[in-house]
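**Q** This is the structure alone, sequence omitted:
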């Protein structure tokens, strides 16, 4: 399923700060920790806890968030379906990066082992 330009634009302008609490709630409901969530985000983006907090306070959009990120070279190993889209087939690079993050959070919430999540 291909994304539409409207969908891609909506994702680009969404703020990371508006989505992060949902990520945290999702993983904590399933017995995972904030520290594990931070580990997953740092693996994908290179952002440590301090930088992540700074980006949340600046209310950056996902576009700004991923422009500043140093995407992990193994990110392309993230595959599967999230939100009805097969992540490896998403053509818009930013939308794909956001869905990579969504997929990692989903895997964490589903109890997958950290070594598998970070493609070690």
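**A** That came through, no problem. Bear in mind the structure is a predicted one, so any value in this text is a computation, not a measurement.

**Q** Please make it C-alpha for all contacts and neighbour counts, starting now.
**A** Noted.

**Q** give the contact list for the residue nearest the centre of the chain.
**A** Nearest to the mean C-alpha position of the chain, by CA atoms, centre = their mean, lies residue 101 at 1.7 Å. With contact taken as CA atoms under 8 Å, 6 or more residues apart in numbering, residue 101 is in contact with 41, 44.

**Q** try this one next to it:
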């Protein structure tokens, strides 16, 4: 596993989550919409998310226990300079899926487009 992949795997979801909230709220979206997006991708409910944040789980555990949406592979494009569909490490790709969805939410994309419906 490359250093970056290992760093992402060991990062806690709780450390990144407040940045997601700030990013979407700065653009006029809500925490509820953020949760809707995270739930769509992972299958976690809002209480699940709160518990995972309290437990300070790593991204490795966060996605390891998630029930990933079968349409997640429809999330494509470039995030952090990487083409999502070309990322080899599965966990890193899943974290980038989440980053991309948060970006789309912050950019004002319609929810049905974000949720690939």
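**A** Yep, that arrived. Source: prediction; values computed, not measured.

**Q** re the thing from before, per the alignment, the residue nearest to the centre of the first structure corresponds to what in the second structure?
**A** Alignment note: residue 101 of the first structure maps to residue 98 in the second structure; criterion TM-score structural alignment.

**Q** still on that earlier bit, what's the distance between the residue nearest to the centre of the first structure and residue 22 of the first structure?
**A** Per CA to CA, to the nearest Å, residue 101 of the first structure is found 13 Å from residue 22 of the first structure.

**Q** Ok, residue 79 of the first structure next?
**A** Distance from residue 79 of the first structure to residue 22 of the first structure, by CA to CA: 22 Å.

**Q** Tell me which residue of the second structure lines up with residue 20 of the first structure.
**A** Checking TM-score structural alignment: residue 20 of the first structure goes with residue 17.

**Q** wait, I meant residue 9 of the first structure
**A** That one, residue 9 of the first structure, aligns with residue 6 by TM-score structural alignment.

**Q** now do residue 33 of the first structure
**A** Checking TM-score structural alignment: residue 33 of the first structure goes with residue 30.

**Q** coming back round to it: can you tell me the element the residue nearest to the centre of the first structure falls in?
**A** helix 93-109 (DSSP states H and E).

**Q** Give me the mean distance between that helix and the second structure.
**A** With mean CA distance after the TM-score superposition for the first structure, helix 93-109 of the first structure departs from the second structure by a mean of 0.2 Å once superposed.

**Q** what comes up buried for that helix?
**A** Within helix 93-109 of the first structure, the residues scored as buried using 16 or more other CA atoms under 10 Å are 94-109.

**Q** Most widely separated two among these?
**A** Spanning the widest gap among the buried residues of helix 93-109 of the first structure are 94 and 109, at 22.8 Å by CA to CA.

**Q** For the second structure, just list every one of the strands.
**A** 78-79, 82-83 (DSSP state E).

**Q** What span of the first structure is the first one aligned with?
**A** So that's strand 78-79 of the second structure. Taking TM-score structural alignment, strand 78-79 of the second structure hits residues 81-82 over in the first structure.

**Q** post-alignment, that stretch versus the second structure, mean distance?
**A** After superposition onto the second structure, stretch 81-82 of the first structure sits on average 0.4 Å from its aligned residues (mean CA distance after the TM-score superposition for the first structure).
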